[in-house]
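Enquirer: here is a sequence together with a model predicted from it:
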Amino acid sequence: MMNFFGKKTEPGKWMRRYTIYLVLVTIAYLIVHFSSNIPKRQLVNFNQAEVDFIVAVKVDTTNKNAQKEIIQSYLFHTGYPKSLDFEELWLIIEELDSTELRQFLTKYEIEESSPFWLTGNMVFFEIIFWSWFGVLASLLFHGTEAIRKGEFDIKEESVHWAKLLYSPLVTIVLILSLDALSNNDHISIDGFDYWLIVLSFVLGYYSRRAIDLLDRVKDIVFRSSSPKDTTNVSNHQLDNFQSLSIEEKKRILRLCKTNLQKEWIGKYDGLHSVKVAEKNPSDWRLIFIVDEKKELVDVQNLVPDFIPFTVDNNKYKLPTAVKGSGKASNDVYNPNQPKTICSQNPKKPGCSISRLKTDLNDTGSIGLKVWREVNGQKKYFLLSCYHVLCSIEFKQGIYDFDKSKETNFDIISPSKKDGGSQVLAKVSEGRYTDFLDAAIAELINPSDLEENISGVTSAPIGKISVTTEHEEMYIIMSGRTSGKQYGEIIEYSTFVTIDGHTTYDVIMTSKMSKGGDSGAIVVDTLGRLVGMVKAGDNEHTYLIPIERILNYLNINPCYV
């Protein structure tokens, strides 16, 4: 993180800015907090045991002087604040019967000192600042996660600013609404004590959910007295999954997969991915993909026929199925005769590639010719998977390439397995994480690698960010073993587990690749970049989204 923090990149600048914002907000809060002469107070109430004791003394002790002495001593030993005016309280206790006294004591409030302003108008100061703390904590956490995944988009900064502006207002409205609804439509913000601080921070941290909650408040405020409206709400809550539209079924199934996939990975042996698909026409369900068909009996006993899932306050039973698709593996080396060796220069994306000094089986494909600006000059690189370009480190359990610790980082094409020995590039940077499997190698002579993708006849013309709208879209791959292959996108976002390591947010396609195709680039029929081949099983290929790779490695494709 510290290395990244110092980089002069858009994500690095963003990190510095928002860290400074957090420091400035904290300083402003502390200055006001410790320089203000307004006393910090909170309201406390008698608890049930204290109310019972005082009422019992009132009933059981006839001597009023004895009553007063016992109650005063009791309150002193229970640590009640000095602000309690006992003489004033005693005059009231003296006048009320036991029933009236119980009702009075339950609602009686006493001010005591507090580290926060929890009474009076300064309550809104606490709400605003703790809401900002929540927003900034959320932005820094999710921002660094997006940077780690290579999905950071500086265009989202306008959204970040919007959150800082609307979150305090939404938080105030929600707290006032909650107080009004819990106090028979009477608003009194003094009764939250320390929960006010916690609630303000949480509503700021989850500002998007706070907007959803505000929408629920709107439904309560503008609720209709019409019996028809009540019936519609009730029917909606009881909707059966099978009665939903196909698009709604798919949305709920995908949401369930996203929310529960980490739980499933550790729970079901042999599971390496999940997809949303039709088992029969219109029969959409979660398909659990396992390594071997022989495991189906065991796994079927673990995966229930239906998975309970609640969304939008509606409870559904989501149907499941189990499918054996062979063990998933990184697509390196295949004994089959490769289709794209590329013995002559210039090479093309899709050609055979490997480290010079590595195992014969560590063969993959060139993905793309890319560039980045270094000290005002364009430097050219080839892109492929980390487990291809950094195969030596990968086998040693090293998942972040450090050039200073390596002396052997020559890349050859064709690969060692395919009889090559010409050094084409030298490994420059690479990373293997839960969301990434990519590396680049600086070309010794940039003209030795073309932009045109082998078999596709042209260079990429752009890139796309794959969403649900792109499922079933036709795509083209060009790799060392398989050459040019056509397929289609099955799942825009899922996971794949290989030898105990899970990569999240990968694109699942129909089977396009074989061993040796790792690193091969995939484009749509218009020539736009989609992703890079990482792995496959007997029925699917798994891609790392191209935008994540380009953003994380700070590189640019060589377009036409």
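Expert: Done, it's in.
Enquirer: please make it C-alpha for all contacts and neighbour counts, starting now.
Expert: Will do.
Enquirer: can you list the helices and strands that the lengthiest strand in the chain packs against?
Expert: For the chain, the longest strand by residue count, based on DSSP state E, is strand 483-498. In terms of contacts (3 or more C-alpha pairs under 8 Å, 6 or more residues apart in numbering; DSSP states H and E), strand 483-498 is packed against strand 271-280, strand 474-479, strand 501-510.
Enquirer: how about the first one: buried residues?
Expert: Going back to what we said before, that points to strand 271-280. Using 16 or more other C-alpha atoms under 10 Å as the test for burial, strand 271-280 gives 271-277.
Enquirer: tell me the one among these nearest to residue 395.
Expert: Each of these was checked against residue 395 using C-alpha to C-alpha; the closest is residue 272, at 20.5 Å.
Enquirer: that closest one against residue 500, yeah?
Expert: No: applying C-alpha atoms under 8 Å as the test, residue 272 and residue 500 come out as separate, 9.0 Å apart.
Enquirer: what sits in contact with each of those two?
Expert: Residues touching both residue 272 and residue 500 (C-alpha atoms under 8 Å, 6 or more residues apart in numbering): none.
Enquirer: can you give me the buried ones in the helix or strand hosting residue 72?
Expert: According to DSSP states H and E, residue 72 maps onto helix 64-77. Across helix 64-77, burial judged by 16+ other C-alpha under 10 Å covers 67-68, 70-71, 75.
Enquirer: give me the contact list for the following helix or strand past that helix.
Expert: Counting by DSSP H and E, the next helix or strand C-terminal to helix 64-77 is helix 86-95. With C-alpha under 8 Å, 6+ apart as the contact definition, helix 86-95 has outside contacts at 64, 68, 72, 101.
Enquirer: let's bring in a second model and compare:
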Amino acid sequence: MSNISKIISKYKNDLFNLNHVVGVGYGLKEKNGRKTGEKAIVVLVDKKVPQHRLKSKDIVPFSVDNYRTDVIEIGELKLQDMRTSRLRPAQPGVSIGHYKISAGTFGALVKDKETGDLLILSNNHVLANITNGVDDRARKGDPILQPGSYDNGNKPDDVIGYLERFIPLKWSSGSGNVCPVAAAGEKILNFILHLFKPSYNIRFTKSSGANIVDCAVARPANEKAVSGKILEIGEVKGVKEPSVGMRVLKSGRTSGLTQGEVKVVSATVQVKMTETEQATFEDQFITEPMSKPGDSGSLVVDRNNNAVGLLFAGSEKATVCNRITNVLDSLNIEF
């Protein structure tokens, strides 16, 4: 490798002077899409052009020193900041969010089943600020920013739409229980406990039940400002149920295009919503780790671009998704 590195260093400037060349490195030569096993100096180009259409001075040499060359087309290289930038029309897969939150992902462009109006799909916690429907965290008509505020989105310049509807989230809080009976029970039990363990406390929390989805939709401020083509994936072709072993993909604000395998279906999980709140979700499916913070709201599709789920939670070892049929039914929407 040290010899090849010296050759690359010696000739890279000459190769960069050739039209369309954007890089040079080491690899194995390919012929008809198959690796030959032969070591090669790989010349990376933004676009492959037939040799007869090139000027003689722009033709990649057959060999460099004692190594054959191989030409690979990789396109024009750019900084990958599109997902966190202002994009019009905005595509699914980029940064978006309720004006009070940091940023999540624009999941898909869908239609209202009754009116046919276009709507932006993502999570409740992305478009509706994790609201349970009776608090002051969000309400219909709230501004939705693209990019999200974490990515420097601001009102009014970056308003892409307005919160239309959401499925309230049910969560349990560690902030205590206002029920008088529970409060009295806590007081009695803590009095007894403190006789033996002065530094411990018992606290009751009210269970609000389980969730099936974490989803919401927003109405675009201008339908021409949004696109249905998911970044690096394309148009949604249909809907399919997840199954163990299925390979799936997502396009998200933080980690971009990733894929993984469905490992578990019909799962019930407990998800930490904030530092003091957690929620239970039923009928979820779990994939290999394929997300990072900020990817919430991404649409999960199979290899044929059939929608399978809506990504909403995860860790370094797994990603958790709502079944897309539950999302569509809950919000009365369709692709």
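Expert: Thanks, I have it. Predicted model only: the values in this text are computed from it and were never measured.
Enquirer: quick one on the thing from earlier: and which of the contacts of helix 86-95 of the first structure is nearest to residue 123 of the first structure?
Expert: Scanning the contacts of helix 86-95 of the first structure for proximity to residue 123 of the first structure, where the rule is C-alpha to C-alpha, the winner is residue 101, at 30.3 Å.
Enquirer: element containing the closest one?
Expert: Applying DSSP H and E, one finds residue 101 of the first structure within helix 98-107.
Enquirer: which bit of the second structure covers the helix or strand just after that helix?
Expert: Sequence-wise, the next helix or strand downstream of helix 98-107 of the first structure (DSSP H and E) is strand 109-113. On the second structure, no counterpart of strand 109-113 of the first structure exists by TM-score structural alignment.
Enquirer: same thing with stretch 44-64 of the first structure?
Expert: Using TM-score structural alignment, stretch 44-64 of the first structure corresponds to no residues of the second structure.
Enquirer: about what we covered before: any chance of the buried residues of strand 271-280 of the first structure in JSON lines, with distance to residue 538 of the first structure too?
Expert: Converted to JSON lines, those look like this (distance: C-alpha to C-alpha, whole Å):
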{"residue": "271", "distance to residue 538 of the first structure": "14"}
{"residue": "272", "distance to residue 538 of the first structure": "12"}
{"residue": "273", "distance to residue 538 of the first structure": "13"}
{"residue": "274", "distance to residue 538 of the first structure": "14"}
{"residue": "275", "distance to residue 538 of the first structure": "15"}
{"residue": "276", "distance to residue 538 of the first structure": "18"}
{"residue": "277", "distance to residue 538 of the first structure": "17"}
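Enquirer: which single one of those is nearest to residue 408 of the first structure?
Expert: Among the buried residues of strand 271-280 of the first structure, residue 272 lies closest to residue 408 of the first structure (C-alpha to C-alpha), at 33.4 Å.
Enquirer: from residue 251 of the first structure, how far out is the closest one?
Expert: 22 Å (C-alpha to C-alpha, to the nearest Å).
Enquirer: quick check: residue 294 of the second structure touching residue 107?
Expert: No: using C-alpha under 8 Å, residue 294 of the second structure is not in contact with residue 107, being 11.6 Å away.
Enquirer: neighbour count for these two, which is higher?
Expert: Legend: neighbour count by other C-alpha atoms under 10 Å for residue 294 of the second structure and residue 107, higher for residue 107 (31 against 24).
Enquirer: which residue in the first structure aligns with the more buried one?
Expert: Under the alignment (TM-score structural alignment), residue 107 of the second structure pairs with residue 367 of the first structure.
Enquirer: what range in the first structure does the longest helix seen in the second structure sit on?
Expert: Identified as the longest helix of the second structure according to DSSP state H is helix 180-196. Alignment of helix 180-196 of the second structure against the first structure: no match, by TM-score structural alignment.
Enquirer: so residue 5 of the second structure, which state does it fall into?
Expert: What DSSP: H, G, I helix; E, B strand; the rest coil gives for residue 5 of the second structure is helix.
Enquirer: burial of it, as a residue count?
Expert: For residue 5 of the second structure, the count of nearby residues is 12 (other C-alpha under 10 Å).
Enquirer: could you do residue 17 of the first structure as well?
Expert: Using other C-alpha under 10 Å, residue 17 of the first structure is surrounded by 12 other residues.
Enquirer: now do the contacts for the closest residue to residue 137 of the first structure other than its chain neighbours.
Expert: Counting by C-alpha to C-alpha, 6 or more residues apart in numbering, residue 137 of the first structure lies nearest to residue 205, which is 6.7 Å off, once chain neighbours are set aside. Contact partners of residue 205 of the first structure, counting by C-alpha under 8 Å, 6+ apart, are 131, 133-138.
Enquirer: just among the residues you listed, which is most surrounded?
Expert: Neighbour max across those (other C-alpha under 10 Å) = residue 131, 31 neighbours.
Enquirer: that's a helix at that one, yeah?
Expert: Yes: per three-state DSSP, residue 131 of the first structure lies within a helix segment.
Enquirer: that one contacts residue 171, doesn't it?
Expert: Yes: look at residue 131 of the first structure against residue 171 with C-alpha under 8 Å: they come within range, at 7.0 Å.
Enquirer: find residues that contact each of those two.
Expert: 200, 203-204.
Enquirer: for those residues, which one is nearest residue 341 of the first structure?
Expert: Closest to residue 341 of the first structure out of those is residue 204 (55.4 Å), distances taken as C-alpha to C-alpha.
Enquirer: what's the match for the closest one in the second structure?
Expert: Aligned against the second structure by TM-score structural alignment, residue 204 of the first structure finds no counterpart at all.
Enquirer: verify the stated contact: residue 204 of the first structure with residue 135.
Expert: Yes: contact status for residue 204 of the first structure versus residue 135: in contact at 4.7 Å, counting by C-alpha under 8 Å.
Enquirer: residue 543 of the first structure -> the second structure?
Expert: By TM-score structural alignment, residue 543 of the first structure lines up with residue 321 in the second structure.
Enquirer: which residue sits closest to that match, ignoring its sequence neighbours?
Expert: Sequence neighbours aside, residue 311 is the residue nearest to residue 321 of the second structure in space, at 4.2 Å (criterion: C-alpha to C-alpha, 6+ apart).
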